[in-house]
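> dropping a prediction and its sequence here:
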Amino acid sequence: MENSLKINKTTIVVKKGDITKENVDAIVNAANPYLQHGGGVAWAIVKDNPIIQKESDRLIMEIGRVEVGNAVYTTGGNLAKYVIHAVGPKWGEGDEERKLRNAIYNALKLATELKVKSIAIPAVSCGTYGFPKEKGTEIIINTIVDFLKNNKTTLELIKCVDIDDEVVEGFNKALNKVKMNFNG
């Protein structure tokens, strides 16, 4: 059974699964600043969708790099309408918590600007970037909740999706903590 919480008109759902199999308008990619999608979630997203890497390369030619904490988008190939590339921090680089909050906030803001109704978000920075999973998933859930409480959005469904049991457990724990303190 999926764990969920509704805030205003948006439902947050925690789900174990393959983010590339989600039926959503946008998928968030845990990206690096140069949008080279060679491993983890990024590789899963582009491996059958070379157009996403081609668009990423063109974008980087224009802007140089994406700053940590920011997000940009490309089309989503056969996965979704869009892929939103959120650049989270590497653990140990300094100010990681603020940077992760910014990456998630900016991904949600961009999704709203694109008029997205549904989005799937992985545990940005909690894989190869080494961000502690429990801390990272809590920051991601809390950022989503804060965004929904403080911003108008087109989002109706936000899925926190990952294949890693520890990450899913972290998302569930964080969402349950919010539910215990929620008065929405």
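Done, it's in.

> going forward, measure contacts and count neighbours with C-alpha atoms only.
OK.

> which residues in the chain form strands?
Ranges of strands in the chain, per DSSP state E, are 3-7, 10-16, 26-31, 71-76, 80-87, 118-121, 157-162.

> out of these, nearest to Lys99?
Ranking the strands of the chain by distance to Lys99, with Cα to Cα as the measure, places strand 80-87 first at 8.7 Å.

> residues in contact with that closest one?
With contact meaning Cα atoms under 8 Å, 6 or more residues apart in numbering, strand 80-87 is reached by 23-33, 35, 52, 66-76, 103-104, 106-107, 110-111, 124.

> buried subset of the residues you listed?
24-33, 35, 52, 66-76, 103-104, 106-107, 110-111, 124 (16 or more other Cα atoms under 10 Å).

> who are the contact partners of Asn106?
Residues near Asn106 by Cα under 8 Å, 6+ apart: 69-71, 86.

> tell me where the chain has helices.
Here the chain has its helices, by DSSP state H, at 40-46, 50-63, 96-113, 133-150, 165-181.

> picking up where we left off before, any chance of the contacts of Asn106 in a markdown table, plus distance to Leu157?
Shown next, in a markdown table, are the contacts of Asn106 (distance: Cα to Cα, whole Å):
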| residue | distance to Leu157 |
| --- | --- |
| Gly69 | 22 |
| Asn70 | 22 |
| Ala71 | 19 |
| Ala86 | 18 |
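
> included below, for side-by-side comparison, is a second structure:
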Amino acid sequence: MDIALVEGDITAERVDVVVNAANSSLLGGGGVDGAIHRRGGPAILAECRALRASRYGRGLPTGQAVATTAGELPARWVVHTVGPVWSDTEDRTALLRGCYTNSLAVADELGAASIAFPLISAGVYGWPVEDAVRQALSVLRSATPTTITEARLVLFGADTHAIAERVYAEG
């Protein structure tokens, strides 16, 4: 799988799957979640509501992933995953890594060839950017062979992109 670091807006990525750093309600919110719902239009929200009514009445658990249409996004699907909130007293790394692993598994089930991830949990959930990049790259680099040939880590802002470039170069 080729891994690319991209500075930009994840809602503009032309890929098979865009990953949404969702909140557990699946009903939209701020940050990446709000942007995906706004740009993708009402079809995404309609499928999320159906998921809440059928399989996820209590919300999507942290670290899990589920797919919906991409609506008006330039992608085929959105894979929603709920990242953990950073804690300096509890190691939640496995949950963060699970977001990437489970999103890849869902994308693979869909037959996707390309996927774009945001930097999960590094925004309002407070995960330190450098470690968030390290966790994302670790999962992507060690992923078992799938239908996915291209993974993009879409980073918001030049500072975050520069940190990601440095971590990527460190291997």
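Alright, I've got the coordinates. The shown structure was predicted, so the numbers you read here are calculated from the model rather than taken from an experiment.

> quick one: residues contacting the most centrally placed residue in structure 1.
For structure 1, the residue nearest the mean C-alpha position is Ile121 (3.3 Å; Cα atoms, centre = their mean). Going by Cα under 8 Å, 6+ apart, Ile121 of structure 1 touches 19, 27-29, 158-161.

> that one matches what in structure 2?
Alignment note (TM-score structural alignment): Ile121 of structure 1 maps to Phe117 of structure 2.

> so which of the helices of structure 1 is nearest Asn3 of structure 1?
Nearest to Asn3 of structure 1 among those is helix 165-181 (6.7 Å), distances taken as Cα to Cα.

> go through the helices of structure 1 and name the closest to Thr11 of structure 1.
helix 133-150 (9.7 Å).

> hmm, who's touching the closest one?
Contacts of helix 133-150 of structure 1 (Cα under 8 Å, 6+ apart): 7-8, 10, 97, 100-101, 104-105, 108, 123-127, 166-167, 170-171, 173-175, 178.

> ok, Leu96 of structure 2 touching Trp86?
No: here Leu96 of structure 2 does not reach Trp86: they are 9.4 Å apart, not a contact under Cα atoms under 8 Å.

> who touches both of the two?
Joint contacts of Leu96 of structure 2 and Trp86 (Cα under 8 Å, 6+ apart) are Ser121.

> neighbour-wise, which of these two wins?
Per other Cα atoms under 10 Å, whichever of Leu96 of structure 2 and Trp86 has more neighbours is Leu96, with 26 against 19.

> with adjacent residues omitted, what lies nearest to the aligned residue in structure 1 for the more buried one?
Mapped onto structure 1 by TM-score structural alignment, Leu96 of structure 2 lines up with Leu100. Residue nearest to Leu100 of structure 1 in three dimensions, not counting chain neighbours: Gly88, with 5.2 Å by Cα to Cα, 6 or more residues apart in numbering.

> who's in contact with the one you found?
Counting by Cα under 8 Å, 6+ apart, Gly88 of structure 1 has contacts 30-32, 68-70, 99-100, 103, 124-125.

> out of these, who's nearest Lys152 of structure 1?
Within these, the smallest distance to Lys152 of structure 1 is 18.2 Å, found for Ala103 (Cα to Cα).

> for Phe147 of structure 1, see how far away the spatially closest residue to that closest one that is not a sequence neighbour is.
Excluding its sequence neighbours, the residue lying closest to Ala103 of structure 1 (Cα to Cα, 6+ apart) is Gly69, at 3.9 Å. In this view, Gly69 of structure 1 and Phe147 of structure 1 are 15 Å apart by Cα to Cα, to the nearest Å.

> Ile27 of structure 1 now?
Ile27 of structure 1 is 17 Å from Phe147 of structure 1, by Cα to Cα.

> please apply the same query to Trp91 of structure 1.
Relative to Phe147 of structure 1, and taking Cα to Cα, Trp91 of structure 1 is found at 23 Å.

> and the residue nearest to Leu100 of structure 1, what pairs with it in structure 2?
Match for Gly88 of structure 1 (TM-score structural alignment): Gly83.
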